[in-house]
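Colleague: Turn this into a structure:
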Amino acid sequence: MDIARAKQIYESQGTHAVHLEGDSVWIENVDEANGMATVTVGNNPLNTQTVSVDRLQEAKE
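Modeller: Model prediction:
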């Protein structure tokens, strides 16, 4: 995924299926300057990771 799409999903009112290495994630923040995103993995709010947006994949609807 590119940084522009990650930012678009983050700012969207809708729900978008995003995956990180097969796990479902929620984008919590996007750091445009560094190309990074903070995501919550699954439904566990304590399981957050900061990863390169290149590692994120939008699921095909």
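Colleague: can we go C-alpha only for contacts and neighbour counts from here?
Modeller: Noted.
Colleague: Sketch out the helices for this protein, chain order is fine.
Modeller: Remark: helices assigned in the chain by DSSP state H are 3-11.
Colleague: structure for this one too, so we can compare:
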Amino acid sequence: MDVQRAQDILNSRDNIAVKLDGEPVWIEQVDAANGMATVQVGSRPTNTHTVGVDRLEEEKG
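Modeller: This next block holds a predicted model:
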């Protein structure tokens, strides 16, 4: 995924499925300058990771 798409998903009103290493995640923040995103893994708000947006995959339906 690229930075612009991650930003679009973050700002979308729609529920867009995103995965990190096959696990569902929610994008919480995008750092466009560094190509990074903070994501919540699973349903626990405290389980967050900062990863390169290139590691995120949009689930195509």
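Colleague: Next, the TM-score between them, please.
Modeller: Here the TM-score for the pair of chains, by TM-score structural alignment, normalised by the length of the first structure, is 0.98; 61 aligned residues with a CA RMSD of 0.4 Å.
Colleague: can you pull the contacts of the closest residue to Gly52 of the second structure other than its chain neighbours?
Modeller: Distances taken as CA to CA, 6 or more residues apart in numbering place Met36 nearest to Gly52 of the second structure, at 4.3 Å, with adjacent residues excluded. Listed by CA atoms under 8 Å, 6 or more residues apart in numbering, the contact set of Met36 of the second structure reads Val3, Val30, Thr50, Val51, Gly52, Val53.
Colleague: what's the distance between Met36 of the second structure and Gly61 of the second structure?
Modeller: Distance, Met36 of the second structure to Gly61 of the second structure, using CA to CA, to the nearest Å: 25 Å.
Colleague: How about Val18 of the second structure?
Modeller: From Val18 of the second structure to Gly61 of the second structure the distance is 11 Å (CA to CA).
Colleague: Name the residue in these two with the higher neighbour count.
Modeller: For the pair Val18 of the second structure and Gly61, the greater number of neighbours falls to Val18 (20 against 5), based on other CA atoms under 10 Å.
Colleague: Which position in the first structure pairs with that one?
Modeller: For Val18 of the second structure, the aligned position in the first structure is Val18, judged by TM-score structural alignment.
Colleague: Which residue, neighbours along the chain excluded, lies closest to that match?
Modeller: Closest to Val18 of the first structure by CA to CA, 6+ apart is Glu58, at 4.5 Å.
Colleague: The one you found: neighbour count?
Modeller: 15.
Colleague: Now do the contacts for it.
Modeller: Glu58 of the first structure sits in contact with Met1, His16, Ala17, Val18, His19, where contact means CA under 8 Å, 6+ apart.
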